[in-house]
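> predicted model follows, preceded by the sequence.
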Amino acid sequence: MISANASDSFDRILQHAVRSRLVMDAADHCSVARVSTETMATDADIVTFTISGLAFRLLLLLHLPARAQTREYFVRDAASVTPLEGFLEIGNLCCGAISHALSAHFPDLGMSTPYVLGAHCLSHVDALGPEMLATYAVVINDGVQVGVTLAVCADGPLDFQADIPAETESCGELELF
């Protein structure tokens, strides 16, 4: 029910959001590659977001492994924020960027409050019956590793073409709301 154009658009929107929002500094290098689910860390906290509209439900699962280097990367102020809280904030920005890009094609979208699950829950995503299911490995500065799973459940045929380039680098643009 999800066309090739829509699947490609979801993929490009996600990759753009990850590259522009999961990095803590615009100078950080970020690579995103599709991988199999079996390659994901089993000791991760899974930060879960949903974006819902009339035509689909999108589930964004950000995998935060227990590795200290990865967790510490997402903390700006260690005195007041835990690594998980820092990751929740950054993940919320990433999900917001996806929602913003999708709102050009689907005007009535809602975004959930994030919640945290254990990595064992990933094996149950198939039970939702997603028409699109993709997992990505994200590496920031050759050491920080995060997993991302994208699941999209469509309520009917879904076709759109997003105007996001396949490969973009963030240059620290200022976004006005």
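That came through fine. Just so you know, these numbers come straight off a predicted model, no measurement behind them.
> contacts, neighbours, all on C-alpha from now
OK.
> where do the strands sit along the chain?
Along the chain, the stretches classed as strands by DSSP state E are 30-35, 45-52, 56-64, 110-111, 115-118, 132-140, 144-154.
> just put the ones you listed in TSV and tack on mean neighbour count.
What follows is the strands of the chain, written out as TSV (neighbours: other CA atoms under 10 Å):
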stretch	mean neighbour count
strand 30-35	16
strand 45-52	22
strand 56-64	24
strand 110-111	15
strand 115-118	14
strand 132-140	20
strand 144-154	22
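> okay, those strands in CSV with distance to C94 next?
Formatted as CSV, the strands of the chain follow (distance: least, CA to CA, whole Å):
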stretch, distance to C94
strand 30-35, 14
strand 45-52, 10
strand 56-64, 10
strand 110-111, 12
strand 115-118, 15
strand 132-140, 13
strand 144-154, 11
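> show me where this structure has helices.
Counting by DSSP state H, the chain has helices at residues 4-21, 68-73, 83-102.
> this is the comparison structure:
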Amino acid sequence: TNHSTHEEFEQFYMLTISSQEFRVLTLIHLNHDDQSRAYVAQKLNATSESLGDERFYDFIGELGNTLCGSIKRGINAFIPSLGMSTPNRLE
């Protein structure tokens, strides 16, 4: 079966790195399912049962911030004055 990405995931986070010259969009696709909750719980040394929705989404947002921050540091060596957005969760 031919599936597009938007059919496989329920939600995504969008983050941007931008300057006056360009914009980089970063998308983190995810499902709020048992497998994702177990992964986040493991990283936070918690149990899936004790992991609330807010903590789950905060972790995913921080993961995006860490990824974009690393990309921004690499690009900043060539292009100064970069801005980075806060993570936006979209369905």
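Sure, I can see it. Since we're looking at a predicted model, the values are computed, not measured.
> TM-score for this pair?
Scored against TM-score structural alignment, normalised by the length of the second structure, the superposed chains reach a TM-score of 0.74; 82 aligned residues with a CA RMSD of 2.2 Å.
> so which of the helices of the first structure comes closest to A154 of the first structure?
With CA to CA, the closest approach to A154 of the first structure among the helices of the first structure belongs to helix 4-21: 10.8 Å.
> which part of the second structure matches that closest one?
Using TM-score structural alignment, helix 4-21 of the first structure lines up with nothing in the second structure.
> which one, of the strands of the first structure, ends up nearest to N5 of the first structure?
The nearest among the strands of the first structure, by CA to CA, is strand 132-140 at 12.1 Å.
> where does that closest one end up in the second structure?
Under TM-score structural alignment, there's no match for strand 132-140 of the first structure.
> so how far is that strand from its chain's centroid?
In this view, strand 132-140 of the first structure has its centroid 8 Å away from the chain centroid, taken as CA atoms, centre = their mean, to the nearest Å.
> and it, what does it pack against?
Contact analysis of strand 132-140 of the first structure by 3 or more CA pairs under 8 Å, 6 or more residues apart in numbering; DSSP states H and E lists strand 30-35, strand 144-154 as its packing neighbours.
> how far away is the spatially most central residue of the second structure from Q20 of the second structure?
Compute the mean C-alpha point of the second structure, and by CA atoms, centre = their mean the closest residue is G64, 3.3 Å away. For G64 of the second structure, the distance to Q20 of the second structure equals 22 Å [CA to CA, to the nearest Å].
> ok, back up a step: ok, which of the helices of the first structure comes nearest V138 of the first structure?
Per CA to CA, nearest to V138 of the first structure of the helices of the first structure: helix 4-21, 8.1 Å.
> packing partners for the closest one?
strand 30-35, helix 83-102.
> just the residues contacting the first one, thanks.
Right, the one you point to is strand 30-35 of the first structure. Q15, V18, R19, V23, A134, T135, Y136, A137, V138, V139, I140, N141 (CA atoms under 8 Å, 6 or more residues apart in numbering).
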